[in-house]
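Peer 1: sequence unknown, structure follows:
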């Protein structure tokens, strides 16, 4: 079950800043009605997450169907060194770097099954962690379908939900099959998709703005235990007058 931290940002007048200017430049000529509405939300939105956060979320909504470098799924994998060929750690790291795109491709397939229409590797890195091989990569993705419907009336606001998905797989690494950890991540992706459907039933729209999947390790060198968890950020446009709940 997801734990949700819900941020409903009321419409409020704020000082003109760079993020709003960026939206203005993007939309100022030949803006569609929806872009004009997004600009109005941006002008009034109280930015509670740091500079330009709200505008970044609004831009991702406006460019819902595009692959963007700011709409990412960040994934961390911890793998047994024995999965990679080589007599030395240097050789194993080289083999892991060669294999990293294969793992990213498999993760893209998981996103496509759950909620994405397009997915591609953005970047990948390989290192060691507690006697294991750590592979990190980020994936750009496009969500299936469309954002949804905007409110028909009233002032609008941007609402952002930060969801956390509980840890799985607290088992010794030596007994932890790679297919099991993949299945756990697929479970998280399916839950994210389900939560977006629930969000859309409340607001009429939903955008998956970003995902982070991590694995943590504990225990001794001979009995390392790992767990998998995830977070996701969902954004929606709603009416201020709407009565909504933060529990999905």
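Peer 2: Sure, I can see it. Just so you know, these numbers come straight off a predicted model, no measurement behind them.

Peer 1: Only C-alpha atoms from now on, for both contacts and neighbour counts.
Peer 2: Will do.

Peer 1: Report the buried residues of the helix or strand encompassing residue 59.
Peer 2: Assignment of secondary structure by DSSP states H and E places residue 59 within helix 53-62. Of the residues in helix 53-62, those scored as buried under the neighbour-count criterion (16 or more other C-alpha atoms under 10 Å) are 54, 55, 56, 57, 58, 59, 60, 61.

Peer 1: Please identify the helix or strand for the residue nearest to the second one when sequence neighbours are not counted.
Peer 2: Right, residue 55. Of all residues not flanking residue 55 in the chain, residue 19 sits nearest, at 5.7 Å (C-alpha to C-alpha, 6 or more residues apart in numbering). Under DSSP H and E, the secondary-structure element containing residue 19 is helix 18-27.

Peer 1: outside of that helix, which residues touch it?
Peer 2: Contacts to helix 18-27, defined as C-alpha atoms under 8 Å, 6 or more residues apart in numbering, come from residues 35, 36, 39, 42, 43, 51, 52, 55, 56, 59.

Peer 1: How about the contacts made by the third one?
Peer 2: Read it as residue 39. For residue 39, the residues meeting the contact criterion (C-alpha under 8 Å, 6+ apart) are 20, 23, 24, 27.

Peer 1: neighbours around residue 179, how many?
Peer 2: Residues near residue 179, counting by other C-alpha atoms under 10 Å, number 8.

Peer 1: Over to residue 191?
Peer 2: Applying other C-alpha under 10 Å, I find that residue 191 has 17 neighbouring residues.

Peer 1: As TSV, the contacts of residue 39 with distance to residue 165 and neighbour count would be great.
Peer 2: Formatted as TSV, these follow (distance: C-alpha to C-alpha, whole Å; neighbours: other C-alpha atoms under 10 Å):
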residue	distance to residue 165	neighbour count
20	32	22
23	32	20
24	36	17
27	36	15
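
Peer 1: Looking at the residues you listed, which is nearest residue 182?
Peer 2: Residue 182 lies nearest to residue 23 out of the contacts of residue 39, by C-alpha to C-alpha, at 38.4 Å.

Peer 1: separation between the closest one and residue 233?
Peer 2: With the distance defined as C-alpha to C-alpha, to the nearest Å, residue 23 ends up 21 Å from residue 233.

Peer 1: Residue 208 too?
Peer 2: Using C-alpha to C-alpha, we find residue 208 at a distance of 6 Å from residue 233.

Peer 1: and those two? which has more neighbours close in?
Peer 2: A side-by-side neighbour count of residue 208 and residue 233, using other C-alpha under 10 Å, places residue 208 first with 28 against 21.

Peer 1: Just the strands from this protein, written as ranges.
Peer 2: Along the chain, counting by DSSP state E, strands occupy 2-8, 72-80, 116-129, 132-143, 156-172, 207-220, 223-239.

Peer 1: okay, now the one to match up with it:
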């Protein structure tokens, strides 16, 4: 089904294609017809033929294997009771405040470690003008083109008349989608890039802190892990 959707996008951008399976000429010129095929397969898969999706079947198999194997030594060590060195359990409210505090801490550390990036947040990209400017342009192009003509998203405004020029480098689709709402609200692309760049460090450190603390119940080890990871 995903292949049919990709085929429809290809037909929409190229105007059609011709394939010859087993020597038989097949002309594909209508993306809507291919999308109808995809919808029919979707209906067949999820309405007529009811079957658990593959990830759920894999998870069920793993749970069954784990129950069959029984409790392992490592499982027992992880499920041990807290000792004196462990942090006490926190309520949901205190966990939320802890998460916000850790995020603020890593935001400050990010500003210090990347100085003077935060100082010029709304003015320029530092410390060098190569890849940061390219990344800023990619973010801006994504936000510009997506609401106007998403089928020609990769036909960027460089190297005319070449097509698919956004793919000449990393397209940054997920990061661009993350900050596109900011650009649509009027935030300058340079500011959007700087926020994306700096938040990556802060969020990575905070996420690692939460992960390690949930495994070890020790905030000191979690802070160290977050600092090293970020």
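Peer 2: Here it is on my side, so go on. Please read these numbers as outputs of a predicted model, since none were measured by experiment.

Peer 1: After superposition, what's the TM-score, could you say?
Peer 2: Remark: TM-score between the superposed chains equals 0.25 [TM-score structural alignment, normalised by the length of structure 2]; 88 aligned residues with a C-alpha RMSD of 5.1 Å.

Peer 1: Which of the strands of structure 1 sits closest to residue 193 of structure 1?
Peer 2: In this view, the strands of structure 1 are compared for proximity to residue 193 of structure 1 by C-alpha to C-alpha, and strand 207-220 is the closest at 8.4 Å.

Peer 1: Enumerate the positions of the closest one that are buried.
Peer 2: Within strand 207-220 of structure 1, the residues that qualify as buried are 207, 208, 209, 210, 211, 212, 213, 214, 215, 217, counting by 16+ other C-alpha under 10 Å.

Peer 1: would you list these in CSV and tack on distance to residue 180 of structure 1?
Peer 2: As requested, the buried residues of strand 207-220 of structure 1 are arranged in CSV below (distance: C-alpha to C-alpha, whole Å):
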residue, distance to residue 180 of structure 1
207, 28
208, 25
209, 26
210, 24
211, 20
212, 18
213, 15
214, 15
215, 13
217, 16
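
Peer 1: that older thread, export the strands of structure 1 to a markdown table and tack on distance to residue 108 of structure 1?
Peer 2: As requested, these are exported to a markdown table (distance: least, C-alpha to C-alpha, whole Å):
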| stretch | distance to residue 108 of structure 1 |
| --- | --- |
| strand 2-8 | 22 |
| strand 72-80 | 9 |
| strand 116-129 | 6 |
| strand 132-143 | 7 |
| strand 156-172 | 19 |
| strand 207-220 | 13 |
| strand 223-239 | 16 |
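
Peer 1: if I look at residue 96 of structure 2, how far off is residue 103 of structure 2?
Peer 2: Looking at residue 96 of structure 2 against residue 103 of structure 2, where the rule is C-alpha to C-alpha, the gap reads 11 Å.

Peer 1: Which one's more surrounded, the two?
Peer 2: A side-by-side neighbour count of residue 96 of structure 2 and residue 103, using other C-alpha under 10 Å, places residue 103 first with 20 against 12.

Peer 1: any idea how far residue 206 of structure 2 is from the more buried one?
Peer 2: Using C-alpha to C-alpha, which is the criterion applied here, residue 103 of structure 2 is 5 Å from residue 206 of structure 2.

Peer 1: Contacts only, for residue 31 of structure 2.
Peer 2: With contacts taken as C-alpha under 8 Å, 6+ apart, residue 31 of structure 2 has the following neighbours: 7, 8, 9, 11, 12.

Peer 1: Report how many residues lie close to the third one.
Peer 2: A count of neighbours around residue 9 of structure 2, defined by other C-alpha under 10 Å, yields 20.

Peer 1: follow-up on the earlier one: give me the number of residues near the residue nearest to residue 55 of structure 1?
Peer 2: Every residue meeting other C-alpha under 10 Å relative to residue 19 of structure 1 is counted, giving 18.

Peer 1: Same question for residue 167 of structure 1.
Peer 2: Residue neighbour count, defined by other C-alpha under 10 Å, stands at 16 for residue 167 of structure 1.

Peer 1: do the one 4 residues further on as well
Peer 2: Residue neighbour count, defined by other C-alpha under 10 Å, stands at 15 for residue 171 of structure 1.

Peer 1: Now it. Nearest residue, chain neighbours left out?
Peer 2: For residue 171 of structure 1, the nearest residue in space outside its immediate sequence neighbours is residue 225; the separation is 5.0 Å by C-alpha to C-alpha, 6+ apart.

Peer 1: contacting residues for that neighbour?
Peer 2: With contact taken as C-alpha under 8 Å, 6+ apart, residue 225 of structure 1 is in contact with 170, 171, 172, 173, 217, 218, 219.

Peer 1: Tell me which stretches of structure 2 form helices.
Peer 2: Taking DSSP state H as the criterion, structure 2 carries its helices at 2-14, 31-43, 54-69, 73-78, 92-113, 131-145, 173-184, 189-216, 219-229.

Peer 1: what's next to the fourth one, contact-wise?
Peer 2: Same thing as helix 73-78 of structure 2. With C-alpha under 8 Å, 6+ apart as the contact definition, helix 73-78 of structure 2 has outside contacts at residue 215.

Peer 1: Same check on stretch 106-117 of structure 1?
Peer 2: 118-121, 139, 141-145, 186, 189-190, 193.

Peer 1: Please identify the buried residues of it?
Peer 2: 107, 108, 110, 111, 112, 114, 115, 116.

Peer 1: do the same with stretch 193-213 of structure 2
Peer 2: Neighbour counts using 16+ other C-alpha under 10 Å place 193-195, 198-199, 201-210, 212-213 of stretch 193-213 of structure 2 among the buried residues.

Peer 1: just stretch 193-201 of structure 1 next, same as before
Peer 2: Burial within stretch 193-201 of structure 1, assessed by neighbour count using 16+ other C-alpha under 10 Å, is assigned to 193, 195, 196, 197, 198, 199, 200.

Peer 1: just curious, which of these is nearest to residue 96 of structure 1?
Peer 2: Within the set of the buried residues of stretch 193-201 of structure 1, residue 193 lies nearest residue 96 of structure 1; the separation is 30.2 Å, counting by C-alpha to C-alpha.

Peer 1: I'd assumed residue 190 was in contact with residue 136 of structure 2.
Peer 2: Yes. With contact defined as C-alpha atoms under 8 Å, residue 136 of structure 2 and residue 190 form a contacting pair (6.1 Å).

Peer 1: Settle it for me: which of the two has more neighbours?
Peer 2: Neighbour totals were compared for residue 136 of structure 2 and residue 190, and residue 190 leads with 23 against 19 (other C-alpha under 10 Å).
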